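**Student:** the amino acid sequence is not available; the structure is as follows:
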């Protein structure tokens, strides 16, 4: 009698083949880091531009004699938010990702208004919060594009 082992359809072998190698995970981490740095850099320069033309300012910020922008936001909050967004977006299908980006745009409008109420952020009277809605949608689409580009290239 001949003993032959048949592979089960749901064997652990196929799940082992799907696991990422160390170098693949390292490449993915690099894509996250590059996207986080990109978001910080773009956020900082956009804030410098809009503060410079007087569209808004940050009355409460670290080192106000040195920085005209809120460096806690541009160097910590924005990159961490971008990485969290990328982590979730990378696990979603296109329609869900689009809905999430629209939701972020809507949430930003309310977060800005709350920040103004708390005195963290003051907009010029000509400012319209729809600028932020569309701006953050574009911002996160660009961050997603940079992330996907470097995921493929690294």
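**Tutor:** Yep, that arrived. Model, not experiment: these values are computed from the prediction.

**Student:** please make it C-alpha for all contacts and neighbour counts, starting now.
**Tutor:** Noted.

**Student:** can you pull up the most central residue in this protein?
**Tutor:** When Cα atoms, centre = their mean is applied to the chain, the residue found nearest the centroid is residue 82 (1.7 Å).

**Student:** comparison target below:
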């Protein structure tokens, strides 16, 4: 990498260092983090045989449903962050709890559709608390990266 040094006798001001546009957009950064976390969590839980994805894109290559972690989840997180910006403090807490309660229901529906399968030892309460922590973490990161008050 080449570095250009400012000449002492030059009248030009050195240009300030610019942050990457990626980190200037808190929503994009939070969506990226959510996708990354979800991918690694799915890899971990699938590797521990706690759940599996019977129907998934490229099953010979990926053991997880990459369509969910790379397309569906980022879109849902984007909508989640947008809604979080629209509500007050109690609305934020209520939204996180509501979505976390909705996840086990959606998991059951995905199981009926053959998209998802849990091991016998899995409790859907794990999903509730997992998404409660996941969504809270994503929102705290979003506020932190955007210098916002949550």
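**Tutor:** Received the coordinates, thanks. It should be emphasised that the depicted structure is a prediction, and the values quoted were computed from it without experimental measurement.

**Student:** could you quantify their similarity as a TM-score?
**Tutor:** Once superposed, the chains reach a TM-score of 0.82 (TM-score structural alignment, normalised by the length of structure 2), with 128 aligned residues with a Cα RMSD of 1.7 Å.

**Student:** can you pull the contacts of the residue nearest to the centre of structure 1?
**Tutor:** By Cα atoms under 8 Å, 6 or more residues apart in numbering, the residues touching residue 82 of structure 1 are 35-36, 39, 140, 143.

**Student:** could you give me the buried positions within the longest helix belonging to structure 1?
**Tutor:** Counting by DSSP state H, the longest helix found in structure 1 is helix 22-52. By 16 or more other Cα atoms under 10 Å, the buried positions in helix 22-52 of structure 1 come out as 27-28, 30-32, 34-44, 47-48, 51.

**Student:** identify the residue of structure 2 aligned to residue 148 of structure 1.
**Tutor:** Under the alignment (TM-score structural alignment), residue 148 of structure 1 maps onto residue 143 of structure 2.

**Student:** what is the neighbour count of its match?
**Tutor:** Residue 143 of structure 2 has 17 neighbouring residues, counting by other Cα atoms under 10 Å.

**Student:** just checking, what packs against the helix or strand it falls within?
**Tutor:** Take DSSP states H and E as the rule and residue 143 of structure 2 turns out to sit in helix 124-145. Under the contact criterion of 3 or more Cα pairs under 8 Å, 6 or more residues apart in numbering; DSSP states H and E, helix 124-145 of structure 2 touches helix 26-47, helix 89-112.

**Student:** now for those helices, which one comes closest to residue 58 of structure 2?
**Tutor:** Taking Cα to Cα, helix 26-47 is the member of these nearest to residue 58 of structure 2, at 14.8 Å.

**Student:** that closest one: average distance to aligned residues in structure 1?
**Tutor:** Mean deviation of helix 26-47 of structure 2 from its aligned counterpart in structure 1 after superposition (mean Cα distance after the TM-score superposition for structure 1): 0.2 Å.

**Student:** which residues touch the spatially closest residue to residue 36 of structure 2 that is not a sequence neighbour?
**Tutor:** Nearest non-adjacent residue to residue 36 of structure 2, counting by Cα to Cα, 6 or more residues apart in numbering: residue 69, 8.0 Å away. Residue 69 of structure 2 is in contact with 35-36, 38-39, counting by Cα under 8 Å, 6+ apart.

**Student:** counterpart of residue 69 of structure 2 over in structure 1?
**Tutor:** Residue 69 of structure 2 maps onto residue 74 in structure 1, by TM-score structural alignment.

**Student:** likewise residue 124 of structure 2?
**Tutor:** By TM-score structural alignment, residue 124 of structure 2 lines up with residue 129 in structure 1.

**Student:** all set now, cheers.
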